[in-house]
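Enquirer: everything below, folded, please.
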Amino acid sequence: SAGDQAYNNRPLPNHSELLLDPQPYTSNFLPHAVRRNFDYRVTRTYSQVSNYSLEHIQDSMKHVEVDDQLVSAATPAPIPEEDLKKSERDLEEGSTSVEFDDPPSDDPNAVNWDGPDDPANPQNWSTKKKTINVILVSSVTFVTPLASSIFAPSIDQVMREFHSTNEQLASFIVSVYLLGYCFGPLVIAPLSEMYGRLPLYHICNVLFVAFTVACAKAPNLGGLIAFRLLAGLAGSCPLTIGAGSLADMISKEKRGAAMSSWALGPLFGPVIGPIAGGYLSAAKGWRWSFWVVAIVAGAITIVAFIFMRETYAYALLEKKTKKLRKETGNTKLRSILDNRTTTEEVFRLAITRPTKMLLFAPIVSLLSFYMALVYGYLYLLFTAMPSLFEGEYHFSSGSVGLSYIGLGVGSLTGLVISGASIDRFAQYLTSKNGGEPKPEYRLPFMGGACFIVPAGLFMFGWSAENKDHWIVPIIGTSFLGCGMIIVFMCISVYLVDAYVQYAASAIAASTVLRSLVGALLPLAGRSMYKSLGYGWGTSLLGFIAAAAIPLPFVFYKYGERIRRKNLFDVKF
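Expert: Next comes the predicted model:
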């Protein structure tokens, strides 16, 4: 027929383009039923650390029998096997071709949505329902990072109350929260794949409130440290699966505003926390920093129990499948998204793949280390600034929180600059180099930020050492905040673009390392400043940051070659 002839004569996409942006091409060479499932899975790839299931579709295929007619219908014109294998290599020999484990749409035992307009599908929810869920996810994602630093200005009060002068312990009480951020996602992400997002939100919200209350009632330093760690573990939930929740509800082309509201929490929560914590500790004592967080988080938890709904399509279709099995007695029914992956396999991939990428993918390891270093500097300053501005500039315990405003202003500036410029700069380089987009075009813009970070550190350190006007070191921290956000944005986008199929694991690897360094590096802060002073102590940090300046330029030139050559013969 004419339709078959048109199908056979359809243009085939360039494989590199298909890997970078598959959706524009799926409508040209896939049947409708298969295309819907393909588009859905591609969207889930970009849901960052919460969406491991797409990454192990290939690993689970050995458990799935795919109908031969489906494979035949989904296969375009014959392509030489050698070319196909070559095109399917992703970066460090990681990626394989996308296969479909979903049964055909006419399979009587396949449970799917009731048509493209099924109101049970989160993509078809009303605007009001989506808005409520976005607000709730964004709210809890703001509160838990805020709790990581709201305690920082009052650490000296705590040490006096518990009669301790251990400087490393004082820093660790603040940063131990980030150890929870480090290890929490390794458990929460796979659990969300098996049981859905909603149970994880509810359980972690309740635990977060409980452990925060326990921090407020802590009888000694040991108890405070333990409860801070547990609060961090529970508080990592919205950071782990929040982006995935928004992707479940909102199509990619309309997702920008929702993702921006969600991203404000991790970026500005740690900066706003000390400002509020300074006045709270001065007026009510350090324990009220925890009480306020517990009250706000408790209110959000109650509202979430009432209004938050499950968004994860896999969990919703599993629930529908179980209901239909019970109603019909047909035990052969299964969800169209069921890939029959075992619990052990889900946890294995959630832990081993990010670890492999961190150890054996030079791009992931080096860029993640630099991101972790800058993040560690942020929390090191959180523990050092109260001593500087109270001891040297004689700020009150309430107004010392205002010294963190520089970080907030700088972070906001960096967010505006990166949001407006990263894509445009990459598009400019694409048009300048023949119109073929490459992930490396994200990196030159980061080069400027790599100069800003050490410049801010030098300005902060030597102005504090020379006891210049208090505004000067605060301006220095604003440069650090601006550079930090630009570095974060550029590296995150680059890792997602470069490691298409394994984007979630690449981001997870960088998140784990960042949280680990953020927790441990501040332990050296107070003793370092005591030995070297603010000038040379901060200069040491600046010199280390300056040594990383060549990174974006090196990877811009050699990144593609490194990605395409498996240096360690490791498959992810």
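
Enquirer: switch to C-alpha atoms for all contacts and neighbour counts from now on
Expert: OK.

Enquirer: what about P270, how many neighbours?
Expert: The criterion is other C-alpha atoms under 10 Å. On that basis, P270 has 26 neighbouring residues.

Enquirer: how about T127?
Expert: By the other C-alpha under 10 Å criterion, the neighbourhood of T127 contains 9 residues.

Enquirer: next: the one 5 residues further on.
Expert: Burial of I132 is recorded as 15 neighbouring residues (other C-alpha under 10 Å).

Enquirer: strands of this structure, start to end?
Expert: According to DSSP state E, the chain carries its strands in the segments 110-111, 334-335.

Enquirer: D423: which of the ones you listed is closest?
Expert: For the strands of the chain, the distance to D423 is smallest for strand 334-335, at 37.9 Å, taking C-alpha to C-alpha.

Enquirer: what distance separates that closest one from the centre of its chain?
Expert: Average the C-alpha atoms of strand 334-335, do the same for its chain, and the two points are 30 Å apart (C-alpha atoms, centre = their mean, to the nearest Å).

Enquirer: got a list of contacts for it?
Expert: Defining contact as C-alpha atoms under 8 Å, 6 or more residues apart in numbering, one finds that strand 334-335 is touched by N109, A110, V111, N112, Y314, L317, E318, T321.

Enquirer: and the furthest pair within those residues?
Expert: Set against one another by C-alpha to C-alpha, these have their most distant pair in N109 and Y314, with a gap of 16.1 Å.

Enquirer: neighbours of D4, how many?
Expert: The local packing count at D4 equals 9, with neighbours defined by other C-alpha under 10 Å.

Enquirer: try V296
Expert: V296 is surrounded by 14 other residues when neighbours are defined as other C-alpha under 10 Å.

Enquirer: how near is the nearest residue to it once chain neighbours are set aside to A294?
Expert: By the measure of C-alpha to C-alpha, 6 or more residues apart in numbering, the closest residue to V296 outside its immediate chain neighbours is V143, 7.8 Å from it. Taking C-alpha to C-alpha, to the nearest Å as the measure, V143 and A294 are separated by 9 Å.

Enquirer: alongside the first, I'd like the structure of this one:
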Amino acid sequence: MDAKQVHVAADDAEKGPESSSTAARGGPISNIVDWDDLNDPDYPMNWSKSRKFKNISVICYCTFLTPLGSTMFAPAIQDVMRTYQSNDPLLASFVVSVWILGYFFGPLFLGPLSELYGRLPVYLVCNVLFTVFNICTAVSPSLAALVVFRFFSGTFGGCPITIGAGSFGDMIHPRSRGKIIAIWSLGPMIGPIVGPIAGGYLGASVGWRWICWTLAIASGAGAFASFIFQEETYPPTLIERKCKKLKKLTGNQALRTDVHMDRKPSHVFGRAIIRPLRLLFLSPIVSILSLYMGVVYGFMYLLFTTFPLVFQVQYGFGTGTIGLTYLGLGIGSLLGLGVAGYMSDRIYHKKAVDGRMEPEWRIVPLIPSAFLIPAGLFWYGWTTYYKTHWILPELGTVLIGIGINVLMMCISTYFIDAHPRFEASATAAATAVRSLIGALVPLFGRSMYEAMGLGWGNSLLGFITVVMAPLPFLFFKYGQRIRTNTRFQPSL
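Expert: I've put the predicted structure just below:
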């Protein structure tokens, strides 16, 4: 296989290894170090299933913990405010949402750092700091300190959400990527739903500080597992390690890689840091779909604030059992997982056989599912307005859960396939936008519901998502044209 054939095969394999043999490369670049061939066992996509499973399991576990912590605190917030002798309702909402605000700042540097220094160092440092700041929240001496500690918990805890997609892009072949991303996407969906259930019972039985201690113990276990089981998966970092090893073994100091070749470290670092912002502002695919994800994610957190109002006040649920009302979204998320994971990989296999597979095929399952979100919002809003049996608004949240999970999974997979090598930066940009909207929307949502009521308030959200629902179809039809247009290709 000559160098050109290897390169073509590598493109087909999504960041597959290129030939590095001197005979193939020849001439003045014979000192370039690369993968041995397409079947190089050190290349992450060629790892054994058990080796991949260890890495994936730790990432999925840590991805679940961070969203869990974002809402686990919510049921006990009144106890927190009493502890610090405050009755400011806006401040009470901010204590909960500041965790999500940390998601906004973290991705802007965590994603690029993982593409500069590798995934593993970022995971290890962030998992340890996540545990440390969870402990700090448990022993917070003041409300101001609690806000600061929760902000940093969200910042560093958001690491697996930010670079998890990049890790899966490193290890998982596109033909199997759909179901893995679907499972990983459950973390940001199920975590916020399980959080209030666990937090409600913990807060009522042992107090709000033990909510923080429980999360600290769980995050400590995740940090320990990351040191034991996780490995570096980023191919450019692994190639640079291979180059250093060969220099030591052969004594040939002229060996080098074509990663960041002939570029100053400061220049590389600067470009890596601004890469998510360049993608966010210069790539219509990233900017528009990130905004779409952010709006829907913000609406989900806004719905969380209405559940106590609806089910505790209107339907008379107790403080402990009110957390169970979040299960509708959870059931919907599980259904969305099955639908999106199955359809995504099935479509890929079919189109790969025809030789026509493009990243845009990843969003096909979202085209019909996008309309489930407004349908669920209308359903939930008007059944609560007319005070029907409590099961009916719960069924509305099931539809919302299906739609949101399919949306997050499809767009995340699309970003990986559309931005090979820089998928972590693309995901970081989306996570930052999603988190900023998710943190701010609930702060103003209660005023909207007080002014418009549950019926028209949720209908307003439904109308917004109806307007955005055609976006998946538009990107499916015109996405390739946008991706290949030089006007929309930021220099990365």
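
Enquirer: so what number do they get for TM-score?
Expert: Here the TM-score of the superposed chains, computed with TM-score structural alignment, normalised by the length of the second structure as the reference length, equals 0.85; 489 aligned residues with a C-alpha RMSD of 3.8 Å.

Enquirer: quick one on the thing from earlier: okay, the strands of the first structure, which one's buried deepest?
Expert: Stretch with highest mean neighbour count among these: strand 334-335 (a mean of 24; mean count of other C-alpha atoms under 10 Å).

Enquirer: if we can go back for a sec, mind putting the contacts of strand 334-335 of the first structure into a markdown table with distance to S148 of the first structure?
Expert: Formatted as a markdown table, those follow (distance: C-alpha to C-alpha, whole Å):
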| residue | distance to S148 of the first structure |
| --- | --- |
| N109 | 48 |
| A110 | 45 |
| V111 | 43 |
| N112 | 41 |
| Y314 | 32 |
| L317 | 36 |
| E318 | 36 |
| T321 | 41 |
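
Enquirer: could you list which of these belong to helices?
Expert: Among the contacts of strand 334-335 of the first structure, the members falling in helices (DSSP state H) are Y314, L317, E318, T321.

Enquirer: neighbours around the first one, how many?
Expert: Just to be clear, that refers to Y314 of the first structure. Neighbouring residues of Y314 of the first structure were enumerated by other C-alpha under 10 Å; the total is 19.

Enquirer: I'd say it and L337 touch.
Expert: Yes. At 5.9 Å, Y314 of the first structure and L337 qualify as touching, with contact defined as C-alpha atoms under 8 Å.

Enquirer: nearest residue to the middle of the second structure?
Expert: Centroid-nearest residue in the second structure, with C-alpha atoms, centre = their mean: I161, separated by 3.7 Å.

Enquirer: that one -> the first structure?
Expert: Taking TM-score structural alignment, I161 of the second structure has L239 as its aligned residue in the first structure.

Enquirer: so what's its match up against?
Expert: If you count contacts by C-alpha under 8 Å, 6+ apart, L239 of the first structure has them with T141, P266.

Enquirer: same thing but 7 Å
Expert: T141 (C-alpha atoms under 7 Å, 6 or more residues apart in numbering).

Enquirer: if I look at it, how far off is A263 of the first structure?
Expert: When C-alpha to C-alpha is the yardstick, L239 of the first structure and A263 of the first structure sit 9 Å from each other.

Enquirer: give me the number of residues near the aligned residue in the first structure for F64 of the second structure?
Expert: The pairwise alignment with the first structure assigns F64 of the second structure to F142, based on TM-score structural alignment. A total of 25 residues lie near F142 of the first structure under the criterion other C-alpha under 10 Å.

Enquirer: Y177 of the first structure: which of the ones in helices among the contacts of strand 334-335 of the first structure is nearest?
Expert: Distance from Y177 of the first structure was checked for each of these by C-alpha to C-alpha. The minimum falls on Y314, at 31.4 Å.

Enquirer: wait, doesn't the closest one sit right on I336?
Expert: No. Under the contact definition of C-alpha atoms under 7 Å, Y314 of the first structure does not touch I336, with a separation of 8.6 Å.

Enquirer: ok, A426 of the second structure - contacts?
Expert: Shown here is A426 of the second structure, whose contacts under the criterion C-alpha under 7 Å, 6+ apart are P276, L279, V286, F415.

Enquirer: any idea how far it lies from F299 of the second structure?
Expert: A426 of the second structure is 22 Å from F299 of the second structure, where distance means C-alpha to C-alpha.

Enquirer: got it, and K351 of the second structure?
Expert: From K351 of the second structure across to F299 of the second structure, the span is 34 Å (C-alpha to C-alpha).

Enquirer: any figure for the gap between N112 of the first structure and L324 of the first structure?
Expert: Here the criterion is C-alpha to C-alpha. By it, N112 of the first structure lies 11 Å from L324 of the first structure.

Enquirer: of the two, who's got more company?
Expert: Higher neighbour count among N112 of the first structure and L324: N112, with 20 against 16, using other C-alpha under 10 Å.

Enquirer: what about the nearest residue to that one once chain neighbours are set aside, how many neighbours?
Expert: The shortest distance from N112 of the first structure to any residue that is not its chain neighbour, by C-alpha to C-alpha, 6+ apart, is 5.7 Å, and that residue is I336. If you count neighbours by other C-alpha under 10 Å, I336 of the first structure ends up with 22.

Enquirer: what residues are up against I336 of the first structure?
Expert: With contacts defined as C-alpha under 7 Å, 6+ apart, the neighbours of I336 of the first structure are D102, P103, A110, V111, N112.

Enquirer: please say which position in the first structure P308 of the second structure maps to.
Expert: Matched to the first structure by TM-score structural alignment, P308 of the second structure sits across from P386.

Enquirer: hmm, S154 and its match touching each other?
Expert: No. Using C-alpha under 7 Å, P386 of the first structure is not in contact with S154, being 8.2 Å away.

Enquirer: pull the contacting residues for N87 of the second structure.
Expert: By C-alpha under 7 Å, 6+ apart, N87 of the second structure lies in contact with M81.
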